[in-house]
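# The sequence and its predicted three-dimensional model are supplied below.
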Amino acid sequence: MSHQKFKECIEACLACMEACNHCFDACLREEEASMMADCIRLDRECAEICSFAAQAMSRNSPFAVEICELCARVCEACGEECLKHDRVHCRECAEACFACAEICRKMVVAA
């Protein structure tokens, strides 16, 4: 698959990475940040795998499909955790995570 065919997935991964980084930072500033520990942890995991997936796709890695499969799983886990919290940044993060997971799965099927 060429870099151009990965374009939508790369963009979704980068948007998700940005949303997760924002959520991570906002969660750390919550009054009771310790209650957000799982969200913070998954935000970091998700941002990292999204960044890695975007890089893998941009260089046409032979492992891009497998990396995107894992990325979709991590995005879903992060999105599910974010839905547990009634914070705007968590809701926005969940939306980005679910969108990224869906696009990653579509790309995997198309590969």
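The structure has been received and is ready for your questions.
# drop to CA atoms for contacts and neighbour counts, all remaining ones
Will do.
# residue contacts, Lys99?
Careful, residue 99 is Ala; it's not Lys. Ala12 (CA atoms under 8 Å, 6 or more residues apart in numbering).
# Give me the buried stretch members for the helix or strand hosting it, please.
Taking DSSP states H and E as the definition, one finds Ala99 inside helix 88-110. The neighbour-count check on helix 88-110 (16 or more other CA atoms under 10 Å) flags 89-105, 107-108 as buried.
# residue boundaries of the strands in this structure?
Taking DSSP state E, the chain contains no strands at all.
# residue farthest from the centroid of it?
Glu31 (24.9 Å; CA atoms, centre = their mean).
# residues near the residue nearest to Val108 when sequence neighbours are not counted, how many?
Distances taken as CA to CA, 6 or more residues apart in numbering place Val65 nearest to Val108, at 5.5 Å, with adjacent residues excluded. Counted with other CA atoms under 10 Å, the neighbours of Val65 add up to 22.
# Next up, a structure to set beside the first:
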Amino acid sequence: MAHEKYQTLIEKLHACMAACNHCYDACLEEEDVKMMAGCIRLDRECADICAYLEQALVRNTPFASELTGVCAKICQACGDECNKHDHKHCQDCAKACYECAEACKQIA
């Protein structure tokens, strides 16, 4: 199957989406939600692009290079924002985002 060549990236995308969704939800429970607004916003952006790209790769999109380039930028930005916060969910999310960004860059 065509998507098998993207299997590692698909796994990274799924892990990143899950970490971002968890971080998003946990940020909403933080005491100072306003301080977490940037993190929450980027968590949503990142989770959405990762979910879309995962689906697109499975169906063998002809736009893999372009989409992975965009995804890498969003994952990097989300990782950078999450890395500013000491919460475990933010640090776990940053790690997943950075790993996904690197995997995307290899295809882009």
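Done, it's in. Quantities reported herein were computed from a predicted structural model and do not represent experimental measurements.
# centre of the chain versus the helix holding Ala99 of the first structure, how much separation?
Between the centre of helix 88-110 of the first structure and the centre of its chain there are 7 Å (CA atoms, centre = their mean, to the nearest Å).
# Report how many residues lie close to Ala72 of the second structure.
Neighbour tally, Ala72 of the second structure, other CA under 10 Å: 26.
# ditto for the one 3 residues further on
Taking other CA under 10 Å as the criterion, the count of residues near Cys75 of the second structure is 32.
# give the contact list for the residue nearest to it when sequence neighbours are not counted.
Leaving aside its chain neighbours, Cys75 of the second structure sits nearest to Cys97 (4.9 Å; criterion: CA to CA, 6+ apart). By CA under 8 Å, 6+ apart, the contact list for Cys97 of the second structure reads 16, 75-76, 78-79.
# Most neighbours among these, please name it.
Cys75 (32 neighbours).
# so who does Lys105 of the second structure touch?
So Lys105 of the second structure contacts 68-69, 72 (CA under 8 Å, 6+ apart).
# Spell out the residue ranges of the helices in the second structure.
Remark: helices assigned in the second structure by DSSP state H are 7-28, 37-58, 64-82, 88-107.
# okay, the third one sits on what stretch of the first structure?
By that I understand helix 64-82 of the second structure. Aligned by TM-score structural alignment, helix 64-82 of the second structure falls on residues 64-82 of the first structure.
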